[in-house]
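S.K.: Sequence below, structure please.
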Amino acid sequence: MRRFYTGSDLNRVHSIAELADMARRRLPYFAWEYLSGGAEAELTLKDNLAAFSAYGLHARAMVPCHAPDTSRVLLGRVLPMPMLIGPTGYNGLLYRDADIHLARAATARGLPFTLSTASNTSLEDLVTAVPGVDLWFQLYAMRDPQVQKDLLQRTAGAGCRTLVLTCDAMVLGNREWDRRNFARPRQLTWRNKFDVVRHPRWLKQVLWPSGLPGMGNLEPYLPPSERNPLGSMAFIGQQMDTFLDWDMLARLRDQWGERLLLKGVLHPADVERVIALGLDGVVVSNHGGRQLDGSLGSLDALAAIAPQAKGKLSLLLDGGIRRGSDIVKALALGVDAVLLGRSALYGVAVAGETGVGRALDVLTDELALTMNLMGCTHLNHLDRDSVFQRRRT
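M.R.: Presented below is the predicted three-dimensional model:
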């Protein structure tokens, strides 16, 4: 009978799905739900995966299988693989100092790492802990202009030259399965409390001795008595700018003189406005299916966006990347690189930096193998003719 490996030797992990299964067993249920769940009926969460399954790959015959060239130029820098770790919040729920572990694994492989506004590790602590990190910073627009100005100054001071503004989370999506784990806001049900006790390794690794971590980037703006998880969560809920609009984005373009990308784009008309404002790129994203349920899967949205962006913007995508072949399909349809979310988080939840490294290495190996099997010697040879559309069931 088929089953995934259940031991601890990561060399015996052969897929992201296998890492996800290990993470599910290691984490208490409420933490697993936070990591893996989506909004409402999770239609968009499922569509992110189904969109990749809807495409097949064209293979060319009689091409020698030398090691393929997997490098890609992104925003003026040559990456060894066309991927980077995207922004994800409150990763300390999965593993102590998870942001640092994610950044170390990415840096060891020459890949950028994106730190979230809602990270547990601050910008300053991250760059101290991970020398040489190619740091990107994801910004949530803040109501208080002084808080946002200070965040931008700290971002520049940390050596970050790439800012990613998230535009699809001004209000939180209806993550009802996540909420069902709580009897009241931030108070687990008794069933979930008992389940936490059944995960002593997680308790020791995450909670002991100080409890859940706060949000490092936000702590400077909190009163001393509120520098804790509850205070940080309340603060970001109050500070999220629900009136974010194109005028604000234009002001941010004036304030931030380095590379600026907009994350959360799904409509080609929005790409035209981004180009007009002089941004450097967009990330095609539906927030991992955690916001508007029923919105397009990321790869489905890409078909209309790629022609608009070609030659004018760097084009990235996240959502649903679980295989090296998924990366090939995204590149064939027009993206320059992909951002990894859950795929990297499954790894960090299992074994910190080592687990993230395994996730990145699995995807890298699958990417190279897929290219060999397709008869593709360089990523630049991928185009729309490299894929075909299946009938989706």
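
S.K.: Only C-alpha atoms from now on, for both contacts and neighbour counts.
M.R.: Will do.

S.K.: What helices and strands are in contact with the strand ranked longest in the chain?
M.R.: Looking only at the chain and at elements set by DSSP state E, the strand with the highest residue count is strand 259-265. In this structure, strand 259-265 packs against strand 162-166, strand 281-284, with contacts taken as 3 or more CA pairs under 8 Å, 6 or more residues apart in numbering; DSSP states H and E.

S.K.: Tell me the buried residues in the following helix or strand past the first one?
M.R.: To tie it back to what came earlier, the one meant is strand 162-166. Counting by DSSP states H and E, the element after strand 162-166 in chain order, helix or strand, is helix 176-179. Within helix 176-179, the residues that qualify as buried are 177, 178, 179, counting by 16 or more other CA atoms under 10 Å.

S.K.: compare with the first, here's sequence two:
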Amino acid sequence: MMHNWQELRRQAQRALPAFAFSYVDGGADDEKTLAHNLAVFDRWQFAPSVLKDASRRDLRCRLGTSQLNAPLLVAPTGYNGMLRHQADLMLARAAAKHGIGHIQSTVSTASIEDVAAASSGPRWFQLYVLKDRDVTRDLLQRALRAGCEALVLSVDAVHFGNRERDKAHYRRPMKLSYTSLFDIACHPGWLCRTLIPHGMPGFGNLTRYLPPEYQKGMGAAAYFASQMDRTLSWETLAWIRDLWPGTLYVKGITHVEDVIAAKQTGADGVVLSNHGGRQLDGCISPMLILEAARHAAGPDFTLMIDSGFRRGTDVVKALALGADAVLLGRPLLYAVACGGEPRVDSTLHTLIEEIDRTVAQLGCRSLQELRQVSLLCHRSDPAG
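M.R.: Predicted coordinates:
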């Protein structure tokens, strides 16, 4: 049994070849933002309110048209088939079992249609805008037909981060070093769970748009990177808003003025995010703008957040500061890598249990009550 995310991480490191673990675990440049994302939660400490009847708690929340049993969503993560065959479907099914949201990435290894067939839970689609606008239109139509309840437009990966830990495993772009190839041979379990007999995974959503020579593996990744629309702007968001009739969120914001601009352009909410420390090293944690973003956006604008969340206590701190929900990435990827769907299921169970226990210990009965009393002290405060 895994008791915490550190154990999950160690298990994943043992289960995966080094190149695959670095892809999941690493960040940009010196990985200072990666470390900052974890350390930032220590800036706040709980100040529980006692002698309150919190014997019953309600963790449910509503985001747009999606009703969730807990304020959690599986973050959109790409190329999960490198961790385990059908990892995307495992994540989606586990999310549905717990009644939380699942956000599928444009660059998932399963297709939109495959995930729709596998999961009956709340499903959203995350969009990267490509140079070919016809491809973008088609992706949106497919997401609508598949019943996706919301669209999440990612805006912080137009220029890919410099992920040096990743690059160390390659002798040249998209060609693994001989040391990495030997390391793969030393992980027969991963080979059987991932590559045999299915071969290298491709990008399920993009296969129909890729030239034949870029259908699978590293070549597909390189081609996709070359097709990213580098001209992404607020005008692009307005164009997407006109195309998408449902709920629309903008992901990748770390500036309060951008929260306001997204609202003015027609977005229904935003995801405050620094892409898990994988893009701009030295970037602030989105936790540091959360209170200001809530104040600027008002009470009815949806604010979600990711980057560095590992514990239920982390989630509750974000909720108390004004977030409506939290997106989870790495803990669930560690889980699927080392234990498949059962481990994702148990990890979600543990996280939701941690949230519920923390809410109870703070003397609250609902998520709304977390914001009504000052339950957090900043460490710079005299009381801290």
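
S.K.: How far away from the center of its chain is whichever helix or strand comes after the longest strand of the first structure?
M.R.: Proceeding C-terminally, strand 259-265 of the first structure gives way to helix 268-276 as the next helix or strand, assigned by DSSP H and E. For helix 268-276 of the first structure, the separation from the chain centroid amounts to 22 Å (computed by CA atoms, centre = their mean, to the nearest Å).

S.K.: looking at the second structure, where would I find the counterpart of helix 268-276 of the first structure?
M.R.: On the basis of TM-score structural alignment, helix 268-276 of the first structure is assigned to residues 256-264 in the second structure.

S.K.: Check the helices and strands packed on strand 259-265 of the first structure for me and report the most buried one.
M.R.: Between these, strand 281-284 has the highest mean count of neighbours, a mean of 26, where neighbours are mean count of other CA atoms under 10 Å.

S.K.: Quick one: end-to-end distance for stretch 36-47 of the first structure.
M.R.: Distance between the boundary residues of stretch 36-47 of the first structure (CA to CA, to the nearest Å) amounts to 14 Å.

S.K.: Other residues contacting it?
M.R.: Residues outside stretch 36-47 of the first structure that contact it (CA atoms under 8 Å, 6 or more residues apart in numbering) are 173-178, 286, 288-297, 320, 342.

S.K.: Stretch 121-131 of the second structure now?
M.R.: In contact with stretch 121-131 of the second structure (CA under 8 Å, 6+ apart) are residues 66-68, 76, 92-93, 95-97, 99-106, 116, 136, 143, 147-155, 227-230, 232.

S.K.: Just the buried subset of those, please.
M.R.: Buried members of the contacts of stretch 121-131 of the second structure, counted by 16+ other CA under 10 Å: 66-68, 76, 92-93, 95-96, 99-106, 116, 136, 143, 147-155, 228-229, 232.

S.K.: Which parts of the stretch 201-350 of the first structure are helices?
M.R.: With DSSP state H, counting those that start in this stretch as the definition, the stretch 201-350 of the first structure shows helices at residue ranges 229-239, 246-255, 268-276, 298-309, 324-332, 342-374.

S.K.: Any chance of the ones you listed in JSON lines with distance to residue 282 of the first structure as columns?
M.R.: Below are these laid out as JSON lines (distance: least, CA to CA, whole Å):
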{"stretch": "helix 229-239", "distance to residue 282 of the first structure": "24"}
{"stretch": "helix 246-255", "distance to residue 282 of the first structure": "13"}
{"stretch": "helix 268-276", "distance to residue 282 of the first structure": "8"}
{"stretch": "helix 298-309", "distance to residue 282 of the first structure": "9"}
{"stretch": "helix 324-332", "distance to residue 282 of the first structure": "14"}
{"stretch": "helix 342-374", "distance to residue 282 of the first structure": "20"}
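
S.K.: wait, which of those helices is closest to residue 65 of the first structure?
M.R.: If you check each of the helices of the stretch 201-350 of the first structure against residue 65 of the first structure by CA to CA, helix 342-374 wins as the nearest, at 5.5 Å.

S.K.: how about that closest one, aligned to which bit of the second structure?
M.R.: Taking TM-score structural alignment as the measure, the second structure aligns residues 330-362 with helix 342-374 of the first structure.

S.K.: quick one: the longest strand of the first structure to helix 298-309, angle?
M.R.: Compare the direction of strand 259-265 of the first structure with that of helix 298-309 by axes from the mean of the first three to the mean of the last three CA atoms, to 10 degrees and you get 130 degrees.

S.K.: hmm, back to that, just put the helices and strands packed on strand 259-265 of the first structure in TSV and tack on distance to residue 268 of the first structure.
M.R.: TSV is the format used below for these (distance: least, CA to CA, whole Å):
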stretch	distance to residue 268 of the first structure
strand 162-166	17
strand 281-284	10
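
S.K.: shouldn't residue 162 of the first structure be in contact with residue 259?
M.R.: Yes - the criterion here is CA atoms under 8 Å, and residue 162 of the first structure meets it with residue 259 at 4.7 Å.

S.K.: if I look at the two, which residues touch both of them?
M.R.: Taking CA under 8 Å, 6+ apart as the contact rule, residue 162 of the first structure and residue 259 have no neighbour in common.
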